[in-house]
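please work out how this folds:
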Amino acid sequence: MKKKDIVKLSRRDFERAWLESGRSLKKPHHDMQYPRLRFKAGKSHVLYDTIWMIREAYLRLGFSEMVNPLFIDEEHIYKQFGPEAPAVLDRCFYLGGLPRPDIGLAADKIEMMRDMGIDTDPGRIEKLKDVFRSYKKGDLPGDDLVLEVSEALGVESHDGLRVLERVFPEIQDLEPVAGRTTLRSHMTSGWFISLSSIHDHYRMPLKLFSIDRCFRREQKEDSSHLMTYHSASCVVVDDEVPLDVGKAVAEGLLEHFGFSRFRFRPDEKKSKYYIPGTQTEVYAYHPRLGEWVEIATFGLYSPIALSMYGIDKEVMNLGVGVERVAMVLNQERDVREMVYPQIYSSWSLSDRDIAEMLRINLHPVTSDGRELMERIIETWEAHADAASPCSFEVYSGEFLGRKIKVDAVEVEKNTRLLGPAVWNTIYIHDGNILGVPPGTGLDTELIVRARKEGLNTGIRYMDALAAEAAYRIEEMVVRGDEKVEIRSTIARSLSDLNLTLEDAAMRYITGRNREIDLRGPLFSTITCELKSGR
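This is a model prediction of the structure:
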């Protein structure tokens, strides 16, 4: 069954379509099977590169790493912010879940199952009731429900799913209900919880950092705001912690990234979990950018908030927005494009990317075949301009255990052994794939720019045609055919030149109105015949 038919079937019978999708798997090509399959080094994401560098900077400054709680009960927000908490909670995501419904097994439902061909003897119905009771109490995970229902009724899993879909719509119609737990909107909410457990267990001072996701319910995502971001936060805990510790940590941290000068300004936001007058913005100057950038915030935690957690120490907290640092260092203007380039950035392929996707299609696979390919090229190079009709021996002798004779020929009169386009070389320039001749007589404006600025793939038409000829001769000998003729006339497309281009590159070129111009006269002919004996 084709993929589109499987998708269409899924709208009527999901379980059957799902099973059918497993049957559609094809055995991969020999080279795509383990252990022959290999992967080359990949490309890292700029955001995680920045996280790694910040992490390294904290470690070098003597901070130890910690993972803070991600799920925060709203009561912690009230402890930390006091009467300001409702405004803060407005930007938090509350976690919700699907309620576990009471699922009854009335006579009409049993009758519906019976009409579906399900055996509804009392023993099976009792097992089904046990499954639903266990599901309601939370003892049975929701993702095991289909399996347990199927086993209780003694049917296959796809029939169990059909029963749940058609007989018990109360499961399909469930709507999520939010609780009192939020996703961490700022790292501070996690620090208070962590410090409440460890503040009196270790020698002072405590120097800890955590780099992790936070979630904020923004009205919308734009060039400078995402609903999830990474906070690189640290705390210094001691009996006494002066505010200047924040300045020193900020400077030590940001110097790691090349920032050279720093300014500290009072932050007007005045968060209630900080002591009044201590919340400070950090501006740093980066020589390469030539500008001052707001990069971090620090302050001393309020003793009121700390007392809610039984913490009798002083705590300096500094927070750095990872995305902000990454944008500054990489001169990005839109955080969405930087974090999600696959969604927000315009698709682009470099000329080198396209070159990697352009290949000779048929290529000799044996050492004899590759040597023959070189002999064809040498013969063509030596006699390309010979007047026709003409014939030149390429090779005569043993090939893959058989004796063969290979010739380069042109039987038509008043022409040459090869057409002039065989000398063309393929260049890629600004997304265009062009056949560039060695001389300048046929140059267009595009070819002139390609020759001057483009990427030379090193593939001549002659090379690709010789590769196909050698491959076809290998094929002839293996099959036991008596002779073969490989002729090329006019190049109009990639396939005429024994070239193949990956689909992604082809879509890129056509989608941006770029050109693939490989036109030209080839008129090459290679003949091969088996000679008697071995």
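
please make it C-alpha for all contacts and neighbour counts, starting now.
Will do.

looking at this, Q80 is in a helix?
Yes: using DSSP: H, G, I helix; E, B strand; the rest coil, the assignment for Q80 is a helix.

which SS state does the residue nearest to the spatial centre of the chain fall under?
Per Cα atoms, centre = their mean, the C-alpha nearest to the average position across the chain is that of Q342, at 7.7 Å. Under three-state DSSP, Q342 falls in the helix class.

try I193
Per three-state DSSP, I193 ends up helix.

got a list of what it touches?
Applying Cα atoms under 8 Å, 6 or more residues apart in numbering, one finds that I193 lies in contact with N68, P69, Y309.

whichever of these end up buried, select them in PyMOL.
Those of the contacts of I193 that count as buried under 16 or more other Cα atoms under 10 Å are selected in PyMOL with:
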select buried, resi 68+309
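
next up, for comparison:
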Amino acid sequence: MRFDPERLKQSAWQEGKEYLDSAGINDRYPRRSMPSGRVHPVFETVHRLREAYLRLGFEEVMNPVIVEERDIYRQFGKEALVVLDRCFYLAGLPHPNIGISDEKIAEMRDILEKDLTEDDVEIVRRIFHAYKKGEVEGDDLVYEIASKINVPDYRVVSMLDTVFPEFKELKPEPTRETLRSHMTSGWFITLRSLIEKHPLPINLFSVDRCFRREQREDATRLKTYFSASCVMLDEEVTIDDGKMISEALLRQFGFSDFRFRLDEKRSKYYIPDTQIEVFAHHPELLGSSTKYADGWVEIATFGIYSPIALANYDIPYTVMNLGLGVERLAMILYGATDLRELTFPQFYADIKLSDFDIARMIRVRSVPLSREGEKLVDAIVGVCIDKGNEESPCEYPAWEGNFFGKTKTVKVVVVEPEENTRLCGPAFMNEIIVHDGNIYGIPRIDRWKKIFDEGVSTGIRFIDAFAAQAAAQIEQATLAGEEECEVRIRIVKTHGDINIEIDPVAMNFLTGRKKKIDLRGPVFTTVRSWVL
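Predicted coordinates:
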């Protein structure tokens, strides 16, 4: 069965809530509502692969990320140049030899706004010398100078930028160190170090990042990716061991049948005819829109390391290595078709919001702060529901009390002074609901039954939002010492008119897809208050 991130999300939320409750944190910070978290598909797949390898009895290690160029030659021989073409070489900025002339001292005094003594200049000179020797790190240079001669950091930054152009003229100098382009580079180095420290057999795994200098990034390749790799070292290891581990590992992810085929690429660090491609069948791929609609996908590769490459590291045993791309597996588990969208959804993925997601992003804008204010909201809503259709002119008491236990007593009424109308307008009971990505403000009548049945209600009616606004304004007016306050709403034309705010994320989603925000209607309700 395909991995269900929502189920894990709810499970993680429940565990987190139980932890916060047991630690008493929720009691100390009651206003902070912790939302449920969301896993990243690649990192969740990394986590599941680690657990899968551990269940098979493998020991986890961290292989070197920075690999010397000479190690690539040891592993690939004459093909090393081709491999290195795909590697990132590391470079660093040199530490310049900085001199301090009389002219520069004068400039330093102007910028630092300090009459530098000979001792101050000597301190700066020593710090520059220590920086040149690597005894002072670049990110500590400004602090060291500022603290030693007692001047502000920002003036030292300005001094370095203006007086010493040597810093701006620095150019990176390449080294012979590369970023690991494939996990094999690290395995040779790790196994060499463990030969006399670890009893046989040695079964290790590592799920970590690799880097490859691709000409471009597209739906199937990135410049950085995760490799889930393992090695088995013993006096005798065969292709059958690779088949066994492949099947045992991948069955834990829902793959059922397996096919093994010789890999035509034939990497030099494998014994000829031992580099095997693993094809596996996953029922979730059947009938999909991808090129794997028949259910079969190439998912891993394994092989037996060449004795020649092993001899270059003084490894006298047989080694089987298996590896697979984590992102490739994650695409299958999550039904993704574009590697960029899966890995970096914040940059590439199109925003997707369900009706439920949009409904959660619709909220009442202004609300009262006090408990009394909350009671006032309920009172206003109650009067409008009970008396909303009464003919006018009319006036009905809603609430009487004070705010925060400090203000004078306030009386609040719902009123309609005009004749030949009603206490509330026809749209006061309209409810905000999301259906097919559209936002509607409609009444619960037969005409709109389908939208209510299929859509997601926010639970907010026009009168609820208006009552919250009225209570908030009355509360503020009373606290400000005002004797009277009147809050009135007439015809609603937009969501702002009815005290509703929609999250900008939802707004961008709706406008980009030309969806409706139809919150309109005559509410015509007035609330008055005065201090007794």
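
and the TM-score between these chains?
Remark: TM-score between the superposed chains equals 0.88 [TM-score structural alignment, normalised by the length of the second structure]; 495 aligned residues with a Cα RMSD of 2.3 Å.

so what does the residue nearest to the centre of the first structure match up with in the second structure?
Using TM-score structural alignment, the equivalent of Q342 of the first structure in the second structure is Q346.

list the residues that contact that match.
Shown in contact with Q346 of the second structure (Cα under 8 Å, 6+ apart): no residues.

about what we covered before: format the contacts of I193 of the first structure as JSON lines; extra columns: distance to R217 of the first structure and secondary structure.
Converted to JSON lines, those look like this (distance: Cα to Cα, whole Å; DSSP: H, G, I helix; E, B strand; the rest coil):
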{"residue": "N68", "distance to R217 of the first structure": "20", "secondary structure": "coil"}
{"residue": "P69", "distance to R217 of the first structure": "18", "secondary structure": "coil"}
{"residue": "Y309", "distance to R217 of the first structure": "26", "secondary structure": "coil"}
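
how about CSV for the contacts of I193 of the first structure, with distance to A107 of the first structure added?
Shown next, in CSV, are the contacts of I193 of the first structure (distance: Cα to Cα, whole Å):
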residue, distance to A107 of the first structure
N68, 52
P69, 48
Y309, 56
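
for the stretch 51-200 of the first structure, which segments are assigned as helices?
For the stretch 51-200 of the first structure, the helices defined by DSSP state H, counting those that start in this stretch cover 74-81, 85-89, 107-115, 122-137, 145-153, 157-167, 169-172, 187-198.

out of these, which is closest to D385 of the first structure?
With Cα to Cα as the criterion, D385 of the first structure lies closest to helix 157-167 of the helices of the stretch 51-200 of the first structure, at 70.4 Å.

matching residues in the second structure for the closest one?
Against the second structure, helix 157-167 of the first structure falls on residues 153-163 (TM-score structural alignment).

which one in the second structure is aligned with S185 of the first structure?
Looks like S185 of the first structure aligns to S181 there (TM-score structural alignment).

which residues does that match contact?
Contacts of S181 of the second structure (Cα under 8 Å, 6+ apart): R86, C87, F88, C210, F211, R212.

kindly report the same for E74 of the first structure.
For E74 of the first structure, the contact set (Cα under 8 Å, 6+ apart) comprises L89, R180, T181, T182.

wait, the second one touches F93, no?
Yep, that's R180 of the first structure we're talking about. No: the criterion here is Cα atoms under 8 Å, and R180 of the first structure misses it with F93 at 10.1 Å.
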